[in-house]
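J.: Just a sequence and a predicted model for now, questions to come.
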Amino acid sequence: MDKHRHEKKTLWVVLLTALTMVVEIIFGITTKSMALLADGIHMGSHVLAIGLSWLAYVIIRRWSAVQTGQGRSDKVLSLSGYTSGLMLLIFAVIIMVEAVGRLYHPAEIVYKEAILVATIGLVVNIASAFLLHHEHEHSDHNIRAAYLHVIADAFTSLSAIIGLVAAMKWDIPFIDTIAAIISSLVIVKWAIGLLKDAGLALMDMPGKQKKEHKH
């Protein structure tokens, strides 16, 4: 039953995230905010990753209709979580590369519009996090991956807002870019942690998993 509830939750988050992604990318380009554009691009990675999480639950539901196999289901969830973690890592690196490029080629930012859209993105991510959070997330790498994706995007939205406000107040545009770089570094750390945990599950090493779960 938990997996079926997670399937519905992840589908709602995918649809909500996809809509916000389009808005943030459009306004990131029009306002020339690197942090906002980075947030939109990063949210695009979430559409793919959380979509993958949703697909994993669909596959498991269809399998359960014809056979039982908890071990196989767990492998599917761990594989989906590992893939999502890899996508999170790749997109974080892409954001850093784009941000570094912006340091060498600065652009004028339309601050108020960028801050408004980043705030909308933050609200969407917080709502998504509440939808995906559950007390057993450490035992289900698939839902944990989806949860980490929206938490990571909430973090990039918040850093974008802080960077934009600071840049507007003190007229230092590169703060916006620095915020994007810092948030990407934090996301890289989260992604590596997810890859390690899901990788251990895929290699059937539950001892380490249980030890970490206690913390």
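T.: Structure received. Owing to the predicted nature of the structure, the values given are computational and were not obtained by experimental measurement.
J.: C-alpha from now on. contacts and neighbour counts both.
T.: OK.
J.: what about the spatially most central residue of the chain, helix or strand, and which?
T.: Residue closest to the average C-alpha location in the chain (Cα atoms, centre = their mean): His149, at 2.2 Å. In this assignment (DSSP states H and E), His149 forms part of helix 141-170.
J.: Now do that helix: which elements does it pack against?
T.: helix 34-66, helix 70-104, helix 111-132, helix 174-202 (3 or more Cα pairs under 8 Å, 6 or more residues apart in numbering; DSSP states H and E).
J.: Figure out which of these is closest to Lys3.
T.: Counting by Cα to Cα, Lys3 lies closest to helix 34-66 out of those; the figure is 6.3 Å.
J.: Which positions within the closest one qualify as buried?
T.: Going by neighbour count (16 or more other Cα atoms under 10 Å), the buried part of helix 34-66 is 34-58, 60-61.
J.: now stretch 205-214
T.: If you call a residue buried by 16+ other Cα under 10 Å, then stretch 205-214 has these buried ones: Gln209.
J.: For that stretch, give me every contacting residue.
T.: Applying Cα atoms under 8 Å, 6 or more residues apart in numbering, the external contacts of stretch 205-214 come out as 138, 197, 200-201.
J.: Could you do stretch 106-119 as well?
T.: Under Cα under 8 Å, 6+ apart, the answer for stretch 106-119 is 23-24, 27-28, 31-33, 36, 39, 157-158, 160-161, 164-165, 168, 173-174.
J.: Take this one as well and set it beside the first:
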Amino acid sequence: MNRFYDAPFGIGHDHVFLGEGHDKNERKTWAVIALCSLMMIVEIVGGKLFGSLALVADGLHMSTHAGAMLIAALAYTYARKHANDPRFVFGTGKLGDLAGFTSAIILAMIALLIGYEAIARFLSPVPIHFGEAIPIAAVGLLVNIASAWLLNGGDHHGHGHSHGHNELVGHEHKEEVQHIKAGSGVYALSIFEDGVPPVFRIRALFEGVELSAQDVTVTTIRPNGKFQVFKFARSTDFLESTTAIPEPHAFRAVVMLPVGEHSLTFEEHGHVHDDYGIDARDHNMRAAYFHVIADAAVSVLVIIGLISAKTFGWVWMDPLAGIIGAFVIANWSFGLIRDTGAILVDISPGDSMANKVRGAVETAGDKLVDLHVWRLGPGHLGAVVSVITHEPQRGASFYHTMLRQFKGLSHISVEVHLQP
């Protein structure tokens, strides 16, 4: 049995696995810190000048708010500055997840403190200075709304990208790649439609073969019997059809290659962005966003409780609002701890990408004997693939070429076993 390796995606590739909106999210987080710090100074100074202990207390609370944001901001800055540091074997993409995990722990502690304080007030009610407490809670709510607005924009949900390795497929909209096994080789035919009219792209997924544009045609046959012939032109290491593909993309495609004729079926999937099941969420931004939303939710509950207590004498509404807020924060923090913790210990991110890799290898007629897929950063997956093949000409680069079609699979290490 022969065994040989190849460097992932070629020599000299980088290991920058940061999220798509990393720089923008970093700027947003520092902006929120500036807002919270300003509010903190105003409240503490105002409290000292006017003798309001409640203002000083809320100012100190705002300092913890800024401190939590500081964790996120420093993680963004450090990850960016050390993105190419060789000491980080797989880059700094997980620093955001580590910061998110830390922030989630802090959120859980805050939930416990709020819950403890609320229960204590149930057992031993304290006088409430409504004239100060309600306006302060309202100002705190406004600051949290402003912070949430600064952090919002969809980036905490995230969309990954292909890390620059995917020349054939790129950022497709529900890209469907079809494989053709012909002779001792495999060909890939796909529909490419990122920022351009939809076109066919085809390439040979093995070394030593360069398709000629004159020798390849694709004929589409639609359900109504209408057909169209597509010719191709050379574009770097693949062929691209010279005419666009009309909608809908539901047809049988007859592919004429030098090795013969092959029939494939394409189905219409619409223009839904396909991340192959990749978690592209920026958990650092998600934690920061949850923090301000949790604070805003508590502010709303506090305002409701204070107004109810002042208007109807329901003093118990104030601690009840605290308990409800504690449960809400605890629930959010648990979800964040679960998601970020799974990433930090390299739990498999699901079966979607693994099934794609397995299907591509088996379509090529080889056997997948070992596969490990894990998250490197927002929108980036790494994979270690071990394959048994009977084809002596198939080196590791053959499988790199085959697998780089999958968006978000940013780093691949391949082990090949030749079995005569």
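T.: It's in. This is a predicted model, so every value here is computed, not measured.
J.: if we can go back for a sec, redo the helices and strands packed on helix 141-170 of structure 1 as JSON lines? Include distance to Lys214 of structure 1.
T.: Shown next, in JSON lines, are those (distance: least, Cα to Cα, whole Å):
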{"stretch": "helix 34-66", "distance to Lys214 of structure 1": "25"}
{"stretch": "helix 70-104", "distance to Lys214 of structure 1": "19"}
{"stretch": "helix 111-132", "distance to Lys214 of structure 1": "21"}
{"stretch": "helix 174-202", "distance to Lys214 of structure 1": "14"}
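J.: looking at those, which is closest to Asn142 of structure 1?
T.: Of all these, helix 70-104 comes closest under Cα to Cα, at 4.3 Å.
J.: Mean deviation, the closest one versus structure 2?
T.: Mean deviation of helix 70-104 of structure 1 relative to structure 2 after superposition (mean Cα distance after the TM-score superposition for structure 1): 1.3 Å.
J.: How many residues are close by Tyr399 of structure 2?
T.: The local packing of Tyr399 of structure 2 (other Cα atoms under 10 Å) involves 25 other residues.
J.: Revised request: answer the last question for Gln70 of structure 1.
T.: That count, for Gln70 of structure 1 with other Cα under 10 Å as the rule, works out to 11.
J.: go on, Met39 of structure 2?
T.: 20.
J.: Helix or strand: which one has Gly382 of structure 2?
T.: Using DSSP H and E, the element containing Gly382 of structure 2 is strand 380-389.
J.: Provide the aligned range in structure 1 for that strand.
T.: Under TM-score structural alignment, strand 380-389 of structure 2 has no counterpart anywhere in structure 1.
J.: which element follows that strand toward the C-terminus?
T.: Following strand 380-389 of structure 2 in sequence, per DSSP H and E, is helix 396-403.
J.: quick check, distance from that next one to the centre of its chain.
T.: For helix 396-403 of structure 2, the distance from its own C-alpha centre to the chain's C-alpha centre is 24 Å (Cα atoms, centre = their mean, to the nearest Å).
J.: show me what contacts the aligned partner of Ile145 of structure 2 in structure 1?
T.: The pairwise alignment with structure 1 assigns Ile145 of structure 2 to Ile126, based on TM-score structural alignment. For Ile126 of structure 1, the residues meeting the contact criterion (Cα under 8 Å, 6+ apart) are 150-151, 154.
J.: Please identify, among those residues, the one with the most neighbours.
T.: Val150 (27 neighbours).
J.: Which residue is the nearest non-sequential neighbour of that residue?
T.: Asn125 (5.5 Å; Cα to Cα, 6 or more residues apart in numbering).
J.: about what we covered before: for the contacts of Ile126 of structure 1, give me a markdown table that also has distance to Arg144 of structure 1.
T.: Output for those, formatted as a markdown table (distance: Cα to Cα, whole Å):
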| residue | distance to Arg144 of structure 1 |
| --- | --- |
| Val150 | 10 |
| Ile151 | 10 |
| Ala154 | 15 |
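J.: closest to Ala99 of structure 1 among those residues?
T.: Taking the contacts of Ile126 of structure 1 together and measuring to Ala99 of structure 1 by Cα to Cα, the closest member is Ala154, at 18.2 Å.
J.: Am I right that the closest one is in contact with Ile120?
T.: No. Ala154 of structure 1 is not in contact with Ile120 according to Cα atoms under 8 Å; the separation is 10.4 Å.
J.: still on that earlier bit, the helix holding His149 of structure 1 vs structure 2, mean deviation?
T.: Averaged out, helix 141-170 of structure 1 is 0.5 Å away (mean Cα distance after the TM-score superposition for structure 1).
J.: and that helix, which stretch of structure 2?
T.: So helix 141-170 of structure 1 sits over residues 283-312 in structure 2, by TM-score structural alignment.
J.: and that stretch, how far out from the chain's middle?
T.: 27 Å.
J.: so what corresponds to Ala108 of structure 2 in structure 1?
T.: In structure 1, Ala108 of structure 2 lands on Leu89 (TM-score structural alignment).
J.: ah, wrong one, I meant Val416 of structure 2
T.: Looks like Val416 of structure 2 stays unaligned there (TM-score structural alignment).
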